[in-house]
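**Student:** With the sequence up front, the predicted model follows.
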Amino acid sequence: MPSSNPPSQCATTGQWSTGLCDCTSDASNCCRTIFCPCVTFGRIAEIVDKGTTSSGASGALYLVLCLFTGWECLYSCMYRSKLRQEYMLPAQPCGDCLVHFFCKSCALCQEYRELKYRGFDPALGWQGNLRARDQGVVMPPVGPGEMKR
């Protein structure tokens, strides 16, 4: 059975790698999050939960909450809190639930970028990231403002 350690702990703790409003720095994720936030949320949830929940199940629950209650922000803010605790990130610019209530898309985009910065590819899921790590494929951290190909 593969280790439950994350693929890479190469990034520092204590600061977000990008700002809340830097959504367009990852245009494809920004578009996906605007039009289908349940997919972005599901991918984040699977990585944050270290594979104990699937992205499909988390995304589906997020969609149901969105369609029938409008309070999906309460569900997603829990995952922002978990992510912040894991990497000792500050609650900026305000509390997790307020960020998700007022800036849901920006918050999801920032969390997705943070996981990518810390060596994960959320699109691969938890097991995919473990396999990539075991095969020696480790994504280097991408700092804010660095050139990308």
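**Tutor:** Alright, I've got the coordinates.
**Student:** only C-alpha atoms for contact and neighbour calcs from this point on.
**Tutor:** Noted.
**Student:** could you say which helix or strand contains the residue sitting nearest the centre point of the chain?
**Tutor:** Closest residue to the average C-alpha location of the chain: Tyr112 at 3.1 Å, with CA atoms, centre = their mean. Assigned by DSSP states H and E, Tyr112 belongs to helix 104-117.
**Student:** Alongside the first one, take a look at this:
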Amino acid sequence: MKQPATGIPVAQTYAPQVPHQQRGQTVDFSTGLCDCFSDCSLCCLTCWCPCITFGRIAEIVDRGTPSCGASGAVYALLMAFTAGSGQWIYSCTYRSKLKGLYGMQVDCCGDCCIHCCCSPCALCQEYRELEHRGYNMALGWHGNMEKQNPGMMPPPVAGGMTR
């Protein structure tokens, strides 16, 4: 914990660790784009319900705001209104955000092409990368933060007005 000038301990916020880079080296994904079948349950989830996979990725990348459900719903609506051909525009922006978060070289055009041509594989790769970085994707952002800093949660607040 960090001690501010007031002497009251303040919890540090969690920031994912960016690996050290040497000059001229770039960090890349820990698994390949076509390694989908290394986790068959993730592959099936992404094939049948990509909105869940995307929602989980978006929640971690955006640090809990919006939630998995909200991001997944936007993805599902884009799939529905574009007949399954336009949601990749939304999801490719998260690939770029993820890469920027971990010091990978961001290539907006390449990221969009990957999501346009092979969105399920791209989602699986991003999901596996976040798992590799230590996130339990099923817990979401807030669950991972509670797991990271047990006991650092704010006290419960009484609901509603009482007399």
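**Tutor:** Received it, and whenever you're ready, just let me know what you need. These numbers were taken from a predicted model, which means no experiment stands behind them.
**Student:** where does the TM-score land?
**Tutor:** Their TM-score after superposition, calculated using TM-score structural alignment, normalised by the length of the first structure, is reported as 0.82; 134 aligned residues with a CA RMSD of 2.2 Å.
**Student:** re the thing from before, where in the second structure does the helix holding Tyr112 of the first structure fall?
**Tutor:** Matched against the second structure by TM-score structural alignment, helix 104-117 of the first structure falls on residues 119-132.
**Student:** Can you tell me the SS state at Ile52 of the second structure?
**Tutor:** In three-state terms, and counting by DSSP: H, G, I helix; E, B strand; the rest coil, Ile52 of the second structure is helix.
**Student:** Need the counterpart of it in the first structure.
**Tutor:** In the first structure, Ile52 of the second structure lands on Val39 (TM-score structural alignment).
**Student:** Output the residue interval of the second structure matched by the lengthiest helix in the first structure.
**Tutor:** Assignment by DSSP state H gives helix 72-87 as the longest helix of the first structure. Under TM-score structural alignment, the match for helix 72-87 of the first structure in the second structure covers residues 87-102.
**Student:** List the buried residues of the matching stretch.
**Tutor:** 87-99, 102 (16 or more other CA atoms under 10 Å).
**Student:** And for stretch 123-138 of the first structure?
**Tutor:** Ala123, Gly125, Trp126, Gln127, Gly128, Asn129, Leu130, Ala132, Arg133, Val138.
**Student:** what's the neighbour count on Gln105 of the second structure?
**Tutor:** Gln105 of the second structure has 13 neighbouring residues, counting by other CA atoms under 10 Å.
**Student:** was I right about it contacting Phe29?
**Tutor:** No - assessed by CA atoms under 8 Å, Gln105 of the second structure is found out of contact with Phe29, at 10.3 Å.
**Student:** roughly how far is stretch 118-129 of the first structure from the heart of the chain?
**Tutor:** 10 Å (CA atoms, centre = their mean, to the nearest Å).
**Student:** my bad, stretch 72-81 of the first structure
**Tutor:** 11 Å.
**Student:** Ok, stretch 113-126 of the first structure next?
**Tutor:** 7 Å.
**Student:** list the buried ones in it?
**Tutor:** 113-123, 125-126.
**Student:** Also stretch 25-42 of the first structure?
**Tutor:** Asn29, Cys30, Thr33, Pro37, Cys38, Val39, Thr40, Phe41, Gly42.
**Student:** In three-state terms, how would Pro16 of the second structure be classified?
**Tutor:** coil.
**Student:** Gln12 of the second structure now?
**Tutor:** Assignment for Gln12 of the second structure (three-state DSSP): coil.
**Student:** and it, how far is that from Met145 of the second structure?
**Tutor:** 11 Å (CA to CA, to the nearest Å).
**Student:** got it, and Leu101 of the second structure?
**Tutor:** 17 Å.
**Student:** Same question for Ile114 of the second structure.
**Tutor:** 30 Å.
**Student:** got it, and Tyr14 of the second structure?
**Tutor:** The value you get for Tyr14 of the second structure to Met145 of the second structure, if CA to CA is used, is 7 Å.
**Student:** circling back to that earlier point, got a list of what the match of Ile52 of the second structure touches?
**Tutor:** Applying CA atoms under 8 Å, 6 or more residues apart in numbering to Val39 of the first structure gives the contacts Arg32, Thr33, Ser55, Gly56, Gly59.
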